[in-house]
Structures are given as structure tokens and as C-alpha cells.
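[1] model this:
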Amino acid sequence: MQLALPNDVLLLIGEQLEQKADRWNLIFVSRHFHDLFLPLVYRNVSINNWQDANWFLHAILKRPALARAARELDLTDWHAKSVSDDDCNQIQTSTALSTWLDAVSCSTLESDHWAQRLGQGLSDAWVALILPLLSQLRKISLAYMTNSPYLDLIMQRAVDCEKPFSVQPFRHLQEVSLHHRGDLDHNEHLGDVGGDTQLSSTLLLPFFQLPSVRTITANSVVDPSSITPHSEGSTDGETPRLGFSSITDIDLRASSGNHGMETLVNSCADLKSFKYQHSDSHVLSHGYQPSAFHRSLTHSKKSLQTLWLDHYGSHYPFTAAGLNQSHDEWFGSLVDFTALKEVRVRLPNLLDIRYQNEPTTPLMECLPSSLETLYIEGCEERYLGMLVSQLQAVVKNRRTRFPQLKRVDIEGAFQNVSSDDDDQVADSGPEVLEAVIKDKIYQAAEPLHIDCVSAGLELHLHDRALSHI
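    Coordinates of the predicted model:
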């Protein structure tokens, strides 16, 4: 009996099934359902090891329509898996793989080396071989090794429209996530495959040149401005190429921007959101330098709407440059960032208080009138009174200066401990002092709370340690 429902309606029903297993079961109902729903199964692809990649690659080589059905590719849960001698031989003697390798490679030597890495089960080789087939991708989430030469190679060829790309590829790709995984370096035997050490920034740059991409998320990015050698005839003061990228959202985690990520930020023609979390764990890190980000973001001050700087970053006492003193310097005024709605920043970077108890520039003179939410991190208890006073001035002038302001958050080391400085002595008995924000923190913030209530604003106090309990 034929179903009365048209295919379009059946597909809409199938799209409502969130579980992949449920979608998979649909293709076994009948031949009609198999042909109808099989592309839906391939819409969101997750690949976790070389066996998944091998199976998927053979499937889309056999039926290219399935490759065109893929909209999202996720390899973030990739884990290294050993390849037996029999499996390796099967990979390297596969006619389908050999034919596709010849189509992708520019030489027999390259094809042979690529096949060797496939036979080792390395994620870099497998994902680089799969990507050129997925012309309709909207989102890519990749886990990558430090040494990913074939992924880097295939993306550069995509940008240059070289073999195997005859026209501009990835014309629908909008969202890219790159996740460096140190465990893959170890498990996939980085030392055995050789090659120069890569940095995630080298993988990022080609995506900035794809016209459809809007969002980039990555971790462990080392500022390409500090590692890219100057071209012949250039000078250290030469400004980078401006405004060629369509990317509007950048989110960099556990990264090191010695020069404010200038190459990446200045490439964006209409940057709307910039989030950066610093980490001094990278060998090339010279420490967090807020003023460098102020300089690089200057070109985006008319478009930037969201700014997170150093959200819960990590700072070492010493870096490759020596004593780490720059992380508490002032970012600079945000007044000229006329589209800015959301700011999340550390107190020493928001106000110039490095060598004094009061800021050289009042908070009112540091904030744009467009601001809606302000989240201040890293407030030491000794600065809380000063910050409350500065925020009170902002709230009292809200109607004339900050009409869009709706919420203020203050985060710091505010929790009670077993022996705090409230003239309280920790109970040595079985009772343990509850981990909560200290009463005197609330008392110090009460005048600001009263002003916020009167002005219709939200005020929230946070402690970093408590937020993870």
C-alpha cells in the first residue's frame, strides 16, 4: 500500500527526529523510505576514527549524491585507532581510494605519501581526502594534530582553486571550529611521520579567505602576526591586508595573541563579535598584552557588538619574554566602539589601576553609550569599593549616557573560606563553613544594588570557584 503523504511531508517528519538512530531506522522500513531518507542520514556526519572515515569515504565515492547531502561534518571526538596489517593492505589496495588519490594529488610521490598516512590511520590524511567531496557543507568541526600537512595543503588548494578544485569550493560553508588535540599528537605518533611543527593559525588563515564563512572558533592559536615572516621588501611597520574576509565572529580559546591577533582581526571587513581567552602555556607566548588588542580592533570599532577579552585566561609569572607584567595593563577606552553591546573584561584591563587605587580615567569615560551588558572579571576584594563607586556613577547617569544598559556582573575571589578575614575563626568541629560569597562582599555592593534596582538594572555577583561547584 502506498502512503498518502507526499515525500515533502515525510521529509519534514524525518527532520524532526533528533536521534540519529531513529533516522537510521527509517531507511530499513521500505525501499521507498530507504531512497527518501538516506540523504537525511548523511546530513550530519560524525567521524570518530579511521574506520568511520574509510566507510564514509567509500560510501560517498560510490554515491556522490550522498556527499552532496552532507551539511555538517564533526570530527571533534576523533580518537586514534590502530590499523592492522590486513587493514592497511586493504586501504592501500582499494581501487576507489587509489582513483580518488590520483584525482586529488599533484604527483605520484604525493599520492604515495598520502596513502601511507591513510594506512597509519592518521586523521589529517583522512579528513583532507574527504573534504573536497563535500561541496554543500555549512559547518565543520575538526580535531587536528600539531602536524597536519595534508589538511593544510587541501585548504590552501581550495583557496587557490587548484586541483582537485576547479571552481570556488565550500561556497555554503558558514561555521568552522578547529580543536587542537594534544592526545592525537601522542597517540598518532607525531614523531614517526616527520614534518615541521605547525600552529593552528596556519590552518585558520585559509578559512578566512572563503567568502561564505562567518564564524571561526579555535583553540591554541598562536598569533600569526608573530610567526609569519615578512615578505621580501616589507618592513616591520607594514600594515597587514585589511577587510578581505567575510568573517563576523571570532572565538579564540587558550590562545596567545602577542600582537593582538592583528592578521586575523584586520582581515575582517565587518567584525561583530570577538572573544579571546589567553594562555601563557604556549612556547611562543610573550604574555597577554591588552593594548595590542586595542590597536588591532580599532578597524572594527564601528561594527563590533560583542567583546570578550581574556575570559578566565591563564597567566604565568614568567613567559618567553621574561617577567610577565603586561597582563594587568589597561586596554584603553571603549568610547569610540559605537556599536558595542556586550563587554566581558578583567578589571585591571577595564580601568587603569595598575599603580594606584583610583583609575586615571573614570569608568564613565571608558564605556560606549551603546552598552547593554557589562561583565567585569578578576575584581580583587581591595578594589571592590572603588569599582562600586565607579559603577554607581555609571548607573546614575544611565538615562543620559548609557540608555541601553540592562545588566552588570562583577566576578572575583569573593567566597568564604575556612578562616576568612571577617574576624571569624573557623570551627574546628564537624561543621564546615559553607562555600558562599562573603557577607561583607554583599554589604560593600549594597549601595550599587540599591541604585541598580532604582534604575531597573540587574546586578549579579560571582565567584569563579563557586560557579564551577
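[2] make it CA atoms for all contacts and neighbour counts henceforth
    Noted.
[3] the closest residue to residue 11 other than its chain neighbours is in what secondary structure piece?
    Spatial nearest neighbour of residue 11, chain neighbours left out: residue 37 (7.2 Å); criterion: C-alpha to C-alpha, 6 or more residues apart in numbering. Here residue 37 sits within helix 31-41, counting by DSSP states H and E.
[4] now do residue 255
    Using DSSP H and E, residue 255 maps to strand 249-255.
[5] since we're on residue 124, how many residues are nearby?
    A total of 22 residues lie near residue 124 under the criterion other C-alpha atoms under 10 Å.
[6] let me fix that: residue 60
    19.
[7] quick one: secondary structure of it?
    Three-state assignment for residue 60 (DSSP: H, G, I helix; E, B strand; the rest coil): helix.
[8] can you pull the contacts of the residue nearest the centre of the chain?
    By C-alpha atoms, centre = their mean, the chain has its centre lying nearest to residue 217, at 2.5 Å. Applying C-alpha atoms under 8 Å, 6 or more residues apart in numbering to residue 217 gives the contacts 176, 177, 178, 250, 251, 252, 253.
[9] what subset of these is buried?
    Taking 16 or more other C-alpha atoms under 10 Å as the criterion, what is buried in the contacts of residue 217 is 176, 177, 178, 250, 251, 252, 253.
[10] another one to check against the first:
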Amino acid sequence: MRICQDPSLARQVRRLDLTWSACEDWGPESDGRDADNKAAAAAFCQDALDEIFGPKDEEDAESEEDGEMREGNDVKEKEDDEYPWWRIFENRSYDEDEDDDEDEKEGEEEGEGGDEGEDEEEEEEEEEEEEEEDEEEEEDEEEEEEEEEEEDEEKKMRKEWEEHLITSAGMCEEVWYSLLLVRLTCLQTISFHHSSVREPELMRDVLVKAARRQRPFHQEGPHPFAHLREVLAETGCGNDWIESSFLTPFFTFPAVRTVTGTDIGESHWNPDTLARELRPASSPVREIDFYRVLWCRGLQHWLAACKELVTISIMPDLHREDRVWDEEYLHFNMAELRTALLPFTGTLKTLRVRYGYNYNNVVVYERRGHERPFGSFRDFAALEDLSVRHDHLVSIPEVERRWAGRPPLSETLPRSLASLEITDIVPGVRLELLSDLLYLVRQSHLFPKLEQLVLVTREDDEEQTGDAFNDLVPECQAAGVSMTVKKGEFLV
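    Predicted coordinates:
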């Protein structure tokens, strides 16, 4: 609380590690202090809410003004209803109107249709103008609806904060950490350790406000987290995960270079509205490293926002309670990942894709999903470290005779490669892989930087580890390439 109250002390903090679970008795009302201190704490809480959401007086005044305007509009509409529309012509008699109509008809008859073309053009122009006016009105209505939704969301958010900060008897760790985060504008590294069934919505509120430069970050000047470079988010054991929307704000911060996490859920049912606001090629993030990405669809929004990605390491996985297989919803598409990475062919140096325990069980060993190859890596001219599954590296044929038309590895891998790891090697096509690797190692002039080769067989492969690749050992030694063969293990 001292840091929250002392800006000079807050500016000295460079690293922050936050660990919280469910709401607990932690905060100014839970430490047994006297009534005066509790009153001071309550006042501080109210000031903090006013800082984040604006003073309530202003909100009330705005609400009253809105109410008065609405009342005025209602009165005006009522007056309009009571005032017949035809009275605007009260200075003209009905007979005059009839005479005008007759004159117009006579003029039309005398013109023998000569003005019909002009009338049609005028009608078309009027219709176009009406359509434009209708479109403008629709746009204005949509903007008003969006503003109203934002206001309602802000009020709802404040109410939730009040419940956690003031109203509830048990103080919540997360809300205090969120208040603390508002003050720490000189952070360089931040770690979130979350172990609660409830989503960290309060913390996310602060991060989204910072991303959108909303109160309390609405003042002109440097970004509130202009020095933040490293972000880590992880969960405890069990069925917990962190929604990907929690990390999206960091892809808008000006100095973040590394985003790391565990058990990140890229779910369908919790839409990430901020992700749709990310500008293409605007984020300075250079390294993405996620251990277990649940329901992974390739992190498309994040990758599109990066302008110079150097490292991406992900482990797609399934939640342990995903009982029903859904190809579109649960399956990770390697080809789509390649498409998302194409803007980084000149910068990407590390690409590592491995599967988690549940994904291996359901997709790989039970064969419920069809694995798609990544495609050629040749375009990634800066790629040095590559770790992928066997059937992501090459297209594994269902029928043996189709293997003949497949290009060799030497034609699909980049010349810049220094380390190659092939995991989950398919037992039925080991000889074909051996042939490819022998040629690759012997042609050292094609891959002058190759230093390391790691082969990981499947956990259910009955053949003795390494026996299938004995012929490769002397060739690697002669070429100065370090070679390792090991049996795969379930990654828990």
C-alpha cells in the first residue's frame, strides 16, 4: 500500500512478480487495524476507484445531463406529435394547393413528356441522397450504440471493482495487485503466477485500459509501460488456464520484446475484442514462447501484429476435459502457422513446435486428427534452430508408392540451418528418413552451418532406440555434426 500511495517509490520498481489465487482476506481491512486506519484505507480505496474510472460526481453529472437531454428530446417529440405536420402549410389555402397541382399537371401535359428524363434524373439523385443520408444515420446510430455499450461496460466494471475492493468482507489479492500495477510505470519485467478457477479479469481490465490509453492512462505523454520488455504468465497445477486475451495488451506496448507463458487458452467462447484492434506489423515483440497452448489456432492475431519476430516456440495441447474430438475446433493446423509466419522469412531464427501429453494421446496415438505438413522451410532464409514433428516436416504417405514424388529434405530446408530436431518419428518410414538425412549430412557444402541433429522416436516405437539410425552415426562424425537419438517421453 505504501507503493500505491508514494509515486516516487513506485518509480523505483523495475521487476514485479505477482502470485495470487482466489479472493482471500488480504488487504487493509484484514490485518486487525483500528477504525481510523480502516477509514483511511476505505478513503484510499475510493480515491483509487475515482482515479481508474473517474469521480462518481462527474459520472452522476453526466448521467443527469443525459437524463435532461433525454427529457428535452421526449418533450420535443411530444410537441411534434401534438403539432400536426400539415400546419407548416397553414399560410397556404387548400385551394391554392389544388391550383398548384392542376398547374403542374397542365405543365406536364403541355411538355408532352419532354421533361420526363429530367424528372427521372432528379428522382434518382434524390434517391441517392436519401440512401447516403440513411447510411450516415445508420453509422451515427452504430457509433452511439458502441459508446453506450462502452459506458455500460465501464459502469459494470466499476461495480465489480467496488465489490472486490470495498463492499466484500474478504479483500481480494488481485484487485490490490491491479491497483499496484497502475503505479508501476517504470517496470522492465513482470511475472504473473495465477492459480484460481476465476479469470484474472481485474488485472486484465488495467492492461486493456493501458493498451487503449483509457483512464487512468488517458493523459498525453509517454506510454504508461514504456520500459516494460519481458512478460511471463503462468498458472498453477490443475485445470487452470489463462485466456489469451489476458496477454493481448502486451502486444500494443512499445518496448515489450519477450512474451512467455504456460497453459494459455486460445478459446473460441471468450472473444478477444482487443486482438481485432491490433495494427498489423506494429508490435516490437520478437520472442514468443508458450509451454502448452490449449485449443491453439496458431495465435494469428498476435503474429500479424509483430513486425520482426525472431523466435516462436509453442506446444499445442488439449485440456484434460476435452472428451469429444472436433477436427476444426481442437486440431492444430501447421500449414496455417506457416502462412502466419511468412512475413518473417527474413528474421525468424528459431521455430519449435512440440505437442503436449493430451494432444499426443488423442491426435497422434489414437489417430483422430490428420497431421498436415508445414510445407517448405526454404523461404525462411534466417532460420537456424528448427524443431518439428516428423509428419510436419514431410508429408507422410498413406500408401507407400506415393513416397517417390516427395521432394527430399535437402530441397525443403533452409541453408542457414544450424540445429535440426525431428520428433515423433513415424516407425513405418524410418528408412526413407534415414536416406534423406544421410544425403543432407554428406552434402555439407549445402548446409555449412549444420552443427546438431536430434532424432526423437515415438514413445510407442518398439524398436531399440538408435538402431534404425546406426548408419548415420559415422557420417555425422565425419561432417562434424553432433547427433543424438532418444526415445520420446510424454510431456506432462
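[11] TM-score of the superposition?
    Scored against TM-score structural alignment, normalised by the length of the first structure, the superposed chains reach a TM-score of 0.69; 367 aligned residues with a C-alpha RMSD of 3.5 Å.
[12] what's the counterpart of the residue nearest to the centre of the first structure in the second structure?
    For residue 217 of the first structure, the aligned residue in the second structure is residue 260 (criterion: TM-score structural alignment).
[13] check residue 373 of the first structure too.
    Using TM-score structural alignment, the equivalent of residue 373 of the first structure in the second structure is residue 419.
[14] same deal with residue 175 of the first structure?
    In the second structure, residue 175 of the first structure lines up with residue 230, judged by TM-score structural alignment.
[15] and residue 295 of the first structure, by the same measure?
    Looks like residue 295 of the first structure aligns to residue 339 there (TM-score structural alignment).
[16] looking at this, that match is in a helix?
    Yes. Under three-state DSSP, residue 339 of the second structure sits within a helix.
[17] what's the burial count for it?
    By the criterion of other C-alpha under 10 Å, residue 339 of the second structure has 13 neighbours.
[18] check residue 333 of the second structure too.
    A total of 20 residues lie near residue 333 of the second structure under the criterion other C-alpha under 10 Å.
[19] ok so, going back, counterpart of the helix holding residue 37 of the first structure in the second structure, which residues?
    Aligning helix 31-41 of the first structure against the second structure (TM-score structural alignment) gives no matching residues.
[20] packing partners of that helix?
    Judged by 3 or more C-alpha pairs under 8 Å, 6 or more residues apart in numbering; DSSP states H and E, helix 31-41 of the first structure is in contact with helix 7-15, helix 20-26, helix 64-69.
[21] okay, the last one sits on what stretch of the second structure?
    Using TM-score structural alignment, helix 64-69 of the first structure corresponds to residues 7-12 of the second structure.
[22] need the contact list for the spatially closest residue to residue 389 of the second structure that is not a sequence neighbour.
    Sequence neighbours aside, residue 423 is the residue nearest to residue 389 of the second structure in space, at 4.5 Å (criterion: C-alpha to C-alpha, 6+ apart). Residue 423 of the second structure makes contact with 354, 387, 388, 389, 390, 455, 456, 457, 458, 488, according to C-alpha under 8 Å, 6+ apart.
[23] counterpart of the last one over in the first structure?
    Right, the one you point to is residue 488 of the second structure. In the first structure, residue 488 of the second structure lines up with residue 464, judged by TM-score structural alignment.
[24] and for the third one?
    Using TM-score structural alignment to pair residues, one finds that residue 388 of the second structure aligns to residue 345 in the first structure.
[25] so who does that match touch?
    Going by C-alpha under 8 Å, 6+ apart, the list of residues near residue 345 of the first structure reads 308, 309, 310, 311, 375, 376, 377.
[26] kindly tell me how buried the third one is, as a neighbour count.
    Applying other C-alpha under 10 Å, we find 25 residues neighbouring residue 310 of the first structure.
[27] now do the SS call for the residue nearest to the centre of the first structure.
    strand.
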